[in-house]
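In: Sharing a model that was predicted from the sequence below.
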Amino acid sequence: MNVQLPLIAVVALVGYFGIKMLRPPTWLVVVLLLGGFLLADTFIGPAIESGTQTGVDVINESGK
């Protein structure tokens, strides 16, 4: 049986429980989110995309 979840749902769940359990300061969460958003539009963007896709492929292969 395969369960398919959008990546954003998984990221949102991990983020929600990470914030609830680790209690990082709000400013740190905002800086990390903004920094990631801004980095995605630089020359590092393709490397981030490739790494993310590779990670998703590894997770999908391990479930088979």
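Out: That came in fine, so what should we check first?
In: Please count neighbours and contacts with C-alpha atoms only from this point.
Out: Noted.
In: where exactly do the helices run in the protein?
Out: Ranges of helices in the chain, per DSSP state H, are 7-22, 26-39, 45-62.
In: how about JSON lines for the ones you listed, with mean neighbour count added?
Out: JSON lines is the format used below for those (neighbours: other CA atoms under 10 Å):
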{"stretch": "helix 7-22", "mean neighbour count": "11"}
{"stretch": "helix 26-39", "mean neighbour count": "11"}
{"stretch": "helix 45-62", "mean neighbour count": "12"}
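In: Second structure for comparison follows:
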Amino acid sequence: MNDEWGEEVREMCNLSQGIEEKGIRKGLKQGIEQGITQQKQNTISFIKEMQKKGWSAEEILASLTNIEIE
């Protein structure tokens, strides 16, 4: 009887570990997607703000990519 219980406990532990790992992967994926979306929104807001200030497309691009304009 002990061996049967031990095996069931091991199976349940493996199952719960698998569920936890799947949840972690899902959470990481969602976090990365949210971060990318937020960065895109921030970049768009920055571009619009710089356009309002009269920056040229080249100046905005240089600012975003840290490239100097000659």
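Out: Looks like it arrived, so ask away. The shown structure was predicted, so the numbers you read here are calculated from the model rather than taken from an experiment.
In: Need the TM-score between these chains.
Out: Superposed pair, TM-score by TM-score structural alignment, normalised by the length of structure 1: 0.32. Supporting alignment: 33 aligned residues with a CA RMSD of 2.8 Å.
In: To what extent is residue 33 of structure 2 buried, counted in neighbours?
Out: 12 (other CA atoms under 10 Å).
In: Check which helices and strands the strand or helix carrying it sits against.
Out: Taking DSSP states H and E as the definition, one finds residue 33 of structure 2 inside helix 2-52. The contact analysis (3 or more CA pairs under 8 Å, 6 or more residues apart in numbering; DSSP states H and E) places helix 2-52 of structure 2 against helix 57-65.
In: let's go with 7 Å and repeat that
Out: Under the contact definition 3 or more CA pairs under 7 Å, 6 or more residues apart in numbering; DSSP states H and E, helix 2-52 of structure 2 sits against no other helix or strand.
In: now the angle from that helix to helix 57-65?
Out: Here the directions of helix 2-52 of structure 2 and helix 57-65 differ by 150 degrees (axes from the mean of the first three to the mean of the last three CA atoms, to 10 degrees).
In: Pull the distance from helix 2-52 of structure 2 to the chain's centre.
Out: Centroid displacement of helix 2-52 of structure 2 relative to its chain, using CA atoms, centre = their mean, to the nearest Å, is 8 Å.
In: ditto for stretch 54-64 of structure 1
Out: Using CA atoms, centre = their mean, the offset of stretch 54-64 of structure 1 from its chain centre is 15 Å.
In: Who are the contact partners of the residue nearest the centre of structure 1?
Out: The centroid of structure 1 falls nearest to residue 11 when counting by CA atoms, centre = their mean (5.0 Å). Residues near residue 11 of structure 1 by CA atoms under 7 Å, 6 or more residues apart in numbering: none.
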